[in-house]
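> here is a sequence together with a model predicted from it:
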Amino acid sequence: MSRLQVAVIDYGMGNLRSVANAFKAVAPDIAIAVTSDPAVIADAERVVFPGQGAMPDCIRELDARNLRQAVMAATSTKPFLGICIGLQMLFEHSEEGDVSGLGVYPGEVKRFPVDRMIDAQGGKMKVPHMGWSQVHQTHAHEMWAGIPDQSRFYYVHSYYVAPTEGALTAATTAYPFDYTCAIARDNVFAVQFHPEKSAEAGLQLLRNFVNWKP
């Protein structure tokens, strides 16, 4: 049997099937599996950690399913794509539930501050940030291939990442202030938005991941 090419991690949360189906749409000939088996994840060529939900639940389920070590190994050994909570969990600490993340990168996960959620006209902006927003690419990266700067992607979140190291940031979004919506380092690329819900720009990102050779 040929090696599994994309493992989508199943930790009991998130819209896993829609992510897997989006990959099948852009790369119908590759082997994709939604799995909670650490051995399968370890053997896969590429790993995707998608998700929705709260950070405390995410970390709890990772440990309950014995997935922490497999995820940590994937972030250092193979192409890794984090989506939404799959971005947030990579950092040291989250204000959501006051919990520790995986600590792959230094930084905090912060809640949108009520006193700053004011638009240019003085109106209140809603939390969660839900809907389409432009993404400003802060530096060139293979994962942005074929995706014009300021393309719009779909978001659903109340928390955002604040990396300690500015060089980690691969893109920002304004809501209403600029915050990091994508990070990149070595074999890891992770985004706050949902590419599987982001029309052609999102599908192109997934297509790029399948072909990415960091």
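Done, it's in.
> going forward, measure contacts between C-alpha atoms and count neighbours the same way
Fine.
> how about residues contacting stretch 25-33?
3-8, 20, 23-24, 203-204, 206-207, 210 (C-alpha atoms under 8 Å, 6 or more residues apart in numbering).
> count of neighbours near residue 209?
Residue 209 is flanked by 23 other residues according to other C-alpha atoms under 10 Å.
> which elements pack onto the longest helix anywhere in the chain?
When secondary structure is assigned using DSSP state H, the longest helix within the chain turns out to be helix 199-211. If you count contacts as 3 or more C-alpha pairs under 8 Å, 6 or more residues apart in numbering; DSSP states H and E, helix 199-211 packs onto helix 16-26, strand 152-157.
> here comes the other one, which I'd like you to weigh against the first:
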Amino acid sequence: MNITIVDYNSGNISSVINSFSEVAKDKVNIEVTSDLNKIKSTDKVVLPGQGSFKSCVEALNSINGLVDTLNEFVISNKKPLLGICVGLQMFADIGYEETETKGLGWVPGKVSKIDNQDGKYKLPHIGWNQINLIKDSKIFKDIKNNSHMYFVHSYEFIPEDKSVISATTDYSSNIVCSVEKENIFGTQFHPEKSDKMGLKIINNFINL
């Protein structure tokens, strides 16, 4: 099996690469590329994202044909994709970081700044926080409710259809921290920085 981590110059993705390689060992081939043909032919895709919604969307769009290839992979061919952090946020129709920016539109919704309640909550939301499992998600197999995951973000994804939400975290409000919609999976937290539980989530995705 082949898993492709999309490298579209969206910040340092070495920890994502290292975690997937550690979990995959020799049984799965992990490739890091923006080569469209390799993405088309792979079994699963990981879409990382660091920085702002706007900068990540622009970086995706700057590689000719990449968004079309991802749309075909996810929407037409229904192959599994895992979005991490801004990789998840880009599933939305629209994001409001820096300026209003159009997202991929895979999971209808918007990305808005977390309400810090007049400074009561620090932004970015950074560090370890518990997750509340809302539904049985394939990537949460053998993960206990209230497990701690590692977060770094100031914006939250608000999906229109609440049935896609697989986990939330409590920070100022119930923030969506994981979604599952058919073959599309996303985490707002960083599984690659979330110790053993995070590696378990990566393993669950690899074993889908």
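That came through fine. Note that the coordinates shown come from a computational prediction; the quantities given were computed from them, not determined experimentally.
> winner for burial among the helices and strands packed on helix 199-211 of the first structure?
Ranked by mean neighbour count under mean count of other C-alpha atoms under 10 Å, those are led by strand 152-157, which reaches a mean of 20.
> in the second structure, point out the residues matching it.
Mapped onto the second structure using TM-score structural alignment, strand 152-157 of the first structure spans residues 148-153.
> report the mean deviation for the matching stretch after fitting onto the first structure.
Its matched residues in the first structure lie on average 0.4 Å from stretch 148-153 of the second structure after superposition (mean C-alpha distance after the TM-score superposition for the first structure).
> and residue 170 of the second structure, what's its match in the first structure?
That one, residue 170 of the second structure, aligns with residue 174 by TM-score structural alignment.
> quick check: closest non-adjacent residue to the residue positioned nearest the centre of the first structure.
The C-alpha lying nearest the average C-alpha coordinate of the first structure belongs to residue 83 (C-alpha atoms, centre = their mean; 2.1 Å). Nearest residue to residue 83 of the first structure, sequence neighbours excluded (C-alpha to C-alpha, 6 or more residues apart in numbering): residue 50, at 4.5 Å.
> for stretch 44-63 of the second structure, what is the distance to the chain centroid?
11 Å (C-alpha atoms, centre = their mean, to the nearest Å).
> where in the first structure does that stretch fall?
Going by TM-score structural alignment: stretch 44-63 of the second structure matches residues 46-65.
> give the buried residues for that stretch.
46-52, 54-56, 58-59, 61-62 (16 or more other C-alpha atoms under 10 Å).
> again with stretch 170-183 of the second structure
Buried-residue list, stretch 170-183 of the second structure, by 16+ other C-alpha under 10 Å: 175, 176, 177, 178, 179, 180.
> what's it in contact with?
Contacts of stretch 170-183 of the second structure (C-alpha under 8 Å, 6+ apart): 74, 78-81, 107, 114-117, 121, 125, 129-131, 137, 156-158, 164-169, 185-189.
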